[in-house]
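> predicted model and sequence follow; I will ask about them next.
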Amino acid sequence: MHSFIYFASFLLLVSAIPKEEKIDRVYDRDLSGKEHFDNDIHNTEYDHEAFLGEEAKSFDNLSPEESKRRLGVIVDKIDKNKDGFITREELRDWIRFTAKRYIVEDTNNQWKKHNPDDAPKLPWNAYEKLVYGFMDFSKVVNKDDENYSYMVMMKRDKRRWQMADKDGDDALDKEEFGKFLHPEEDEYMKDVVILETMEDIDTDNDGKVSLKEYIRDLYKGEDNEEEPDWVKSEKEQFSTYRDKDGDGFLDIEEVKSWVIPPDFDHAEAEARHLIYEADYDADEQLTREEILNKYDLFVGSQATDFGDALARHDEF
């Protein structure tokens, strides 16, 4: 029940967010929630998360010897052609894989829930019945009806489904279903993300986002309350950076630049950085020994439950 759960969770999230906190619309493409450099001081925790993805969260304190042993197992996985060297391309592809792993896992989980028989394709009518079948939208007459929001969500799902359904057979295979669940990760699907964002924010339906609409979406405080400093900063961001043509509004292209920033290849940059830091002989590739000698850069003195991790790494 992806859409129902998503919508209910969104309502719960919004109600639980303190009024002074910011609701973020930007799809963050960075590899870690940590800053890579803080006042020119290198933060290796960024590298740990970039190299291990979500596995970095589950690290337990280990001895350097155990960290090196487990890191060595990962190195063997990264070396796809088994030539004893980790090239920039191999390291980049590994970092991309770890960054996208949560999408693969979520798609697998949702596919099993919605398609327990693991049929090659999931038809729209089966998905619709499972997610919305208990609702009677024929009785919805206005926005005050308790099922109105779910009807809107169903229509959005249908539109997103049709966009993900490239062969137009009204059924999605597993890959297409992944695009349906995570449209922000697919270049072909990005337009529907922007369209949904516009529908959420453009409350007067004039096809553009005013400063008032922009702030109202990010900040749920009352009109008579003193605004937090970050709200004032966002107003400056709107005028200085978001509103590129200076007309006082954000059009669709400006919203796209805000919500899905222009591509910067974080994985490529991180691969170059890790090689620069660990490549003792300056041949622009890494040996197993070079990586283990700099284990503190890749995993520190901690490592994860690699038995579970490596089982999933076979998807790489």
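Yep, it's here.
> for the rest of this, base every contact and every neighbour count on C-alpha atoms.
Fine.
> now do the same contact list for Phe249.
208-211, 243 (CA atoms under 8 Å, 6 or more residues apart in numbering).
> mind running it again at 6 Å?
By CA atoms under 6 Å, 6 or more residues apart in numbering, Phe249 lies in contact with 209-210.
> so how far is the lengthiest helix in the chain off the chain centroid?
Across the chain, the longest stretch assigned as helix under DSSP state H is helix 88-114. The chain centre lies 11 Å from the centre of helix 88-114; the measure is CA atoms, centre = their mean, to the nearest Å.
> ok, now stretch 168-178?
20 Å.
> over to stretch 122-138?
That offset, for stretch 122-138, works out to 27 Å (CA atoms, centre = their mean).
> buried stuff in it?
Buried residues in stretch 122-138, counted by 16 or more other CA atoms under 10 Å: 122-124, 127-128, 131-132.
> and the longest helix of the chain, what's buried?
Quick answer for helix 88-114 (16+ other CA under 10 Å): 88, 90-99, 101, 103-104, 107, 110-111, 114.
> packing partners of it?
helix 266-278 (3 or more CA pairs under 6 Å, 6 or more residues apart in numbering; DSSP states H and E).
> helices of the stretch 101-250 of the chain, start to end?
Using DSSP state H, counting those that start in this stretch, the helices of the stretch 101-250 of the chain run over 124-132, 148-164, 174-181, 190-201, 211-218, 229-237.
> now do the strands in the stretch 201-316 of the chain.
Per DSSP state E, counting those that start in this stretch, the stretch 201-316 of the chain carries strands over the ranges 209-210, 249-250, 286-287, 302-303.
> with distance to Ala16 added, can I get those strands in JSON lines?
Below are the strands of the stretch 201-316 of the chain laid out as JSON lines (distance: least, CA to CA, whole Å):
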{"stretch": "strand 209-210", "distance to Ala16": "25"}
{"stretch": "strand 249-250", "distance to Ala16": "28"}
{"stretch": "strand 286-287", "distance to Ala16": "47"}
{"stretch": "strand 302-303", "distance to Ala16": "33"}
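> try this one next to it:
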Amino acid sequence: MLPENFWLKLVSLVAIFTLATARVNNPEKSSSVPLNEMTQEGKIAVMMQMYRKIDSNENAVIDTDELKVWIDLVHNRTSEHAVKFRFNFLDRDGNGQVSWWEFRSLTFSVISDDENEGPDPKNYTQEQFRDLEKAFKADRARFQVADLDHDESLTLDEFRAFAMPEMFSHMHYHMVEETLGELDSDSDQHLSVDEYLTAIIQGDDVTRNDVTSREYDFFFNTRDKNGDGKLDKNEVKEWIAPNEFNPHKAEAEFLIREADTNKDGELSLNEVLRELHLFINSGATNFGRETHEEL
């Protein structure tokens, strides 16, 4: 009788050969194809290569800490690419800073010297102008909070805080203000359960009913820590930027829990390859957007 993982190993060897051949025949094309667009053999070969990089202590299994470190790396690299691309686009004069004037002119097509002047209503429908004006005011407020030296320009570090406020503690309470501005319909500086649910509930009627019931209980049992029936600013902050919650660690724990067939708390290569689809649709591969070139 053949061993249980014989065919998995055979497919893996074929995958490695296929990917290697593709790189020889057309190296530029094969290296830039996103993981989720590769053939099954290519996906397996790249996942095997990724697995070896995740397994930092080279003990032939990956644990939660190793997977969390990898997800951190993928997330940070992806975010940094996006931030630098946008920063360089907005930095029109190439001086290493994005001024509010540059940001306004390229984001909202506003070029006047009046720093508070927003989009011209004559150029838009009433609904378009309302949405643009709201976005303009939100970006203006966030820009000012990120601008730590108050010089009306953002350095790359300041722009990172503007673009990814959840990653910077000095931006967290501004995120609270943004959340209240979006959801606090009665402007009482608190979120009622109904206001909270408007941000949570999506999908069809069946899903909405399930989510409503679950989140309603979660609101009162977990979110509303002081039991007054609404969320104050501190409770909203704990919801959107919790102190103790690490999303990358939570994702690593989820992946191991789902793929760990022998329940030893670690993942072998075979376990990862058996759940290939799960990993390709996770932060570990930038949701399938990783390429061989990025590895």
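Great, that's in hand. Because the structure is predicted, anything quoted here is derived from the model rather than measured.
> quick one: TM-score?
Superposed pair, TM-score by TM-score structural alignment, normalised by the length of structure 2: 0.60. Supporting alignment: 237 aligned residues with a CA RMSD of 4.5 Å.
> re the thing from before, so which of the strands of the stretch 201-316 of structure 1 gets nearest Val231 of structure 1?
Minimum separation from Val231 of structure 1 across these (CA to CA) falls at strand 209-210, 14.8 Å.
> what residues in structure 2 pair up with the closest one?
Strand 209-210 of structure 1 corresponds to residues 191-192 in structure 2, going by TM-score structural alignment.
> with stretch 184-199 of structure 1 instead?
Going by TM-score structural alignment: stretch 184-199 of structure 1 matches residues 166-181.
> neighbours of the residue opposite Asp263 of structure 1 in structure 2 once aligned, just the number please.
Pairing criterion TM-score structural alignment: the partner of Asp263 of structure 1 within structure 2 is identified as Glu244. Glu244 of structure 2 is flanked by 7 other residues according to other CA atoms under 10 Å.
> what's the spacing between Glu244 of structure 2 and Lys237 of structure 2?
Per CA to CA, to the nearest Å, Glu244 of structure 2 is found 12 Å from Lys237 of structure 2.
> in structure 2, which residue is closest to the centre?
His75 (7.1 Å; CA atoms, centre = their mean).
> which residue packs closest to Asp202 of structure 1, ignoring adjacent ones?
Setting aside the residues directly before and after it, Asp202 of structure 1 is nearest to Val209 in space (CA to CA, 6 or more residues apart in numbering), at 5.4 Å.
> who's in contact with the one you found?
Val209 of structure 1 touches 202, 249-250, counting by CA under 6 Å, 6+ apart.
> over to Phe177 of structure 1?
Counting by CA under 6 Å, 6+ apart, Phe177 of structure 1 has no contacts.
> 8 Å instead, please
107, 111, 164.
> just Glu102 of structure 2 next, same as before
90-92.
> which among those gets closest to Leu267 of structure 2?
Leu90 (43.2 Å).
> counterpart of the closest one over in structure 1?
Using TM-score structural alignment, Leu90 of structure 2 pairs with His114 in structure 1.
> just Ala135 of structure 2 next, same as before
Per TM-score structural alignment, Ala135 of structure 2 is aligned with Met153.
> quick one: that match from Glu277 of structure 1, how far?
Distance from Met153 of structure 1 to Glu277 of structure 1, counting by CA to CA: 48 Å.
> Phe306 of structure 1 too?
24 Å.
> repeat that for Leu172 of structure 1.
With CA to CA as the criterion, Leu172 of structure 1 and Glu277 of structure 1 are 44 Å apart.
> between the two, which one's more packed in?
The neighbour comparison of Leu172 of structure 1 against Glu277 (other CA under 10 Å) goes to Leu172, with 23 against 14.
> and the more buried one, what is it in contact with?
121-124, 161, 164-165.
> how about the residues you listed in TSV, adding distance to Asp144 of structure 1?
Below are the contacts of Leu172 of structure 1 laid out as TSV (distance: CA to CA, whole Å):
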residue	distance to Asp144 of structure 1
Lys121	36
Leu122	33
Pro123	31
Trp124	27
Trp161	27
Ala164	31
Asp165	32
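> go through those and say which is closest to Tyr219 of structure 1.
For those, the nearest to Tyr219 of structure 1 is Trp161 (30.5 Å; CA to CA).
> confirm for me that that closest one is in contact with Gly178.
No. The pair Trp161 of structure 1 / Gly178 is not scored as a contact, 10.5 Å apart, by CA atoms under 8 Å.
> what's the neighbour count on Asp139 of structure 2?
Asp139 of structure 2 has 17 nearby residues by other CA under 10 Å.
> okay, buried residues for stretch 91-99 of structure 2 please.
91-92, 97-99.
> taking those one by one, which sit in strands?
If you go by DSSP state E, these have 98-99 in strands.
> how about CSV for the buried residues of stretch 91-99 of structure 2, with distance to Ser56 of structure 2 added?
Below are these laid out as CSV (distance: CA to CA, whole Å):
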residue, distance to Ser56 of structure 2
Asp91, 38
Arg92, 41
Gln97, 37
Val98, 38
Ser99, 42
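> could you single out the nearest of the buried residues of stretch 91-99 of structure 2 to Val24 of structure 2?
Out of those, the member with the shortest distance to Val24 of structure 2 (by CA to CA) is Asp91, at 39.1 Å.
> tell me the contacts of Asp173 of structure 1?
120-122.
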